[in-house]
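[1] What would the 3D arrangement of this be:
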Amino acid sequence: MCVSRCLRCVGMSLVAMAMVCILSNILLMFPDLNIHFLLDGHVTIQAIWATGVWGSGFLVCTLDTGYICYKNTTCCWCQMKTRTSLLGAFICCIFSVTGLVQGPLCLYNSTSGQIWGVPLSHWTYLYNRTVWSGICLEPRNVVQWNMVLFSVMGAVSGLQIVLCAANMLNSMLGMILGHGSCRTKVCVSVFCVCEDREGS
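    Coordinates of the predicted model:
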């Protein structure tokens, strides 16, 4: 079995980042740590789609073994897992940015009374702290809640995209330059090279 220590570190880092995205998305579905907002449908669609759970979460977690080159693992399999993880992280990043720009779903005062909606529908609210606590009545501190968690998800999924894309690009270059192919047991990474050795 051929195991590269630095590739294992990259894989474990991606798993840790996936756990952060999963936890952040779960918290987004329970603003004010109260389940009744979710049951009543008062949670933004970006949180309901749970891209942090299945996109930057479980899909990226499956890539952990892709960064550890086993004896019977081909580079084609590693690249397929990398592409899947890259797609999941990309979707999560897009949904996180959209949720951050759109603002939270909350109860606020309108001309027709108190209604549920998205009153902060323009990204400029991110720089105007005076509206953070003055517009949304429920859930409490939902603006800060969404800002922090969507920002964390967006940043982490963005880092996942960089790591997955760099690995995929370098693997493709390695195959083109002859350092690895789908018929060999050599996997080339941007971080280090792990190759099969007899008797290991």
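[2] contacts and neighbour counts: CA atoms only from here.
    Fine.
[3] Mind giving me the packing neighbours of the helix ranked longest in the chain?
    Secondary structure of the chain per DSSP state H: the longest helix is helix 142-176. Secondary-structure packing of helix 142-176 (3 or more C-alpha pairs under 8 Å, 6 or more residues apart in numbering; DSSP states H and E): helix 5-28, helix 75-102, strand 186-188.
[4] give me that answer again for 10 Å
    Counting contacts by 3 or more C-alpha pairs under 10 Å, 6 or more residues apart in numbering; DSSP states H and E, helix 142-176 is packed against helix 5-28, helix 45-48, helix 51-53, helix 60-61, helix 75-102, strand 186-188.
[5] distance between the third one and the chain's centre?
    For helix 51-53, the distance between its averaged C-alpha position and the chain's averaged C-alpha position is 6 Å (C-alpha atoms, centre = their mean, to the nearest Å).
[6] Next, the second sequence, to be compared with the first:
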Amino acid sequence: MCSGGFAKCLGISLMPLAIVCVLCNILLFFPGGKSVESGHITQQVWYFGGILGSGVLMIFPALVFLGLKNNDCCGCCGNESCGRRFAMLSSILFAAVGVVGAGYSVIVSAVAINHGPQCLVRFNDTYEQWSYPFSNGDYLSNTTAWSKICLEPAGVVSWHLSLFSVLLVMGLIQMALCAVQVVNGLLGCLCGDCCGGSDGA
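    All right, here's what the predicted structure looks like:
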């Protein structure tokens, strides 16, 4: 497969991943599927890892990758393939942007999973307060304590873990796809659009 066609496949793969990440980040603003005050939303949600990192910053490389197959730049210095080679080289820069964006989302998600959600907690059976009861990160294996410790919103821990886990996995996949395009872009720049064939193929 030509490098331009392969880049298009990567772009097609990145688009739905970016949409899923944006939706996950939006859903995190409704912990447990419920509307709460902005001050009661987990802090890491406001870092917009899924919206900015794996979402907006991933749209640009995805669109660039999609357009590489149909790049018909007139070339330079009488060399028709020059434009295509330059396009493949520029795609490496956009792939790097994608890696940075996805990496940001992965870091935010990992921190959020380790930190746990913000929820309403009862202290010493005397008073209730919104806090982060799982901030030491040892709650993942103790699922029975989730509903006992977090009174509201109901199901907030599983909601938090599920969505941030999806963001983490999607971010890792996006990083891998963008890293693949870095290699593909280098090959396309060195060999032309099709290694072992004509550049115009």
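[7] care to give me the TM-score?
    Here the superposed chains carry a TM-score of 0.81, computed using TM-score structural alignment, normalised by the length of structure 1; 184 aligned residues with a C-alpha RMSD of 2.6 Å.
[8] just to revisit the earlier point, out of the helices and strands packed on helix 142-176 of structure 1, the one nearest residue 69 of structure 1 is which?
    strand 186-188 (6.9 Å; C-alpha to C-alpha).
[9] on average, how far is whichever helix or strand comes after that closest one from the matching bit in structure 2?
    Scanning forward in sequence from strand 186-188 of structure 1 by DSSP states H and E, the next helix or strand is strand 193-195. Its matched residues in structure 2 lie on average 8.9 Å from strand 193-195 of structure 1 after superposition (mean C-alpha distance after the TM-score superposition for structure 1).
[10] Also stretch 142-157 of structure 1?
    Once fitted to structure 2, stretch 142-157 of structure 1 is off its aligned match by 0.4 Å on average (mean C-alpha distance after the TM-score superposition for structure 1).
[11] Now do the buried residues in that stretch.
    Of all the residues in stretch 142-157 of structure 1, those buried under the rule 16 or more other C-alpha atoms under 10 Å are 142-147, 149-157.
[12] Next: stretch 35-46 of structure 2.
    Quick answer for stretch 35-46 of structure 2 (16+ other C-alpha under 10 Å): 40, 41, 42, 44, 45.
[13] now stretch 172-184 of structure 2
    Residues 172, 173, 174, 175, 177, 178, 179, 180, 181, 182, 184 are the ones in stretch 172-184 of structure 2 that count as buried (16+ other C-alpha under 10 Å).
[14] Can you classify residue 120 of structure 2 by secondary structure?
    What DSSP: H, G, I helix; E, B strand; the rest coil gives for residue 120 of structure 2 is strand.
[15] how many neighbours does it have?
    19 (other C-alpha atoms under 10 Å).
[16] what's the nearest residue to the counterpart of it in structure 1 if we skip its chain neighbours?
    Superposed on structure 1 with TM-score structural alignment, residue 120 of structure 2 falls opposite residue 107. In space, and not counting its chain neighbours, residue 107 of structure 1 is closest to residue 116: 4.4 Å by C-alpha to C-alpha, 6 or more residues apart in numbering.
[17] To what extent is the residue in structure 2 that the one you found lines up against buried, counted in neighbours?
    Aligned counterpart of residue 116 of structure 1 in structure 2: residue 130 (TM-score structural alignment). Residue 130 of structure 2 has 16 neighbouring residues, counting by other C-alpha under 10 Å.
[18] Next, the contact list for residue 130 of structure 2, please.
    Contacts for residue 130 of structure 2 (C-alpha atoms under 10 Å, 6 or more residues apart in numbering) come out as 39, 40, 41, 118, 119, 120, 121, 122, 150, 151, 152.
[19] switch to 8 Å and redo it
    40, 118, 119, 120, 121 (C-alpha atoms under 8 Å, 6 or more residues apart in numbering).
[20] tell me the SS of residue 130 of structure 2?
    Secondary structure of residue 130 of structure 2, per three-state DSSP, is strand.
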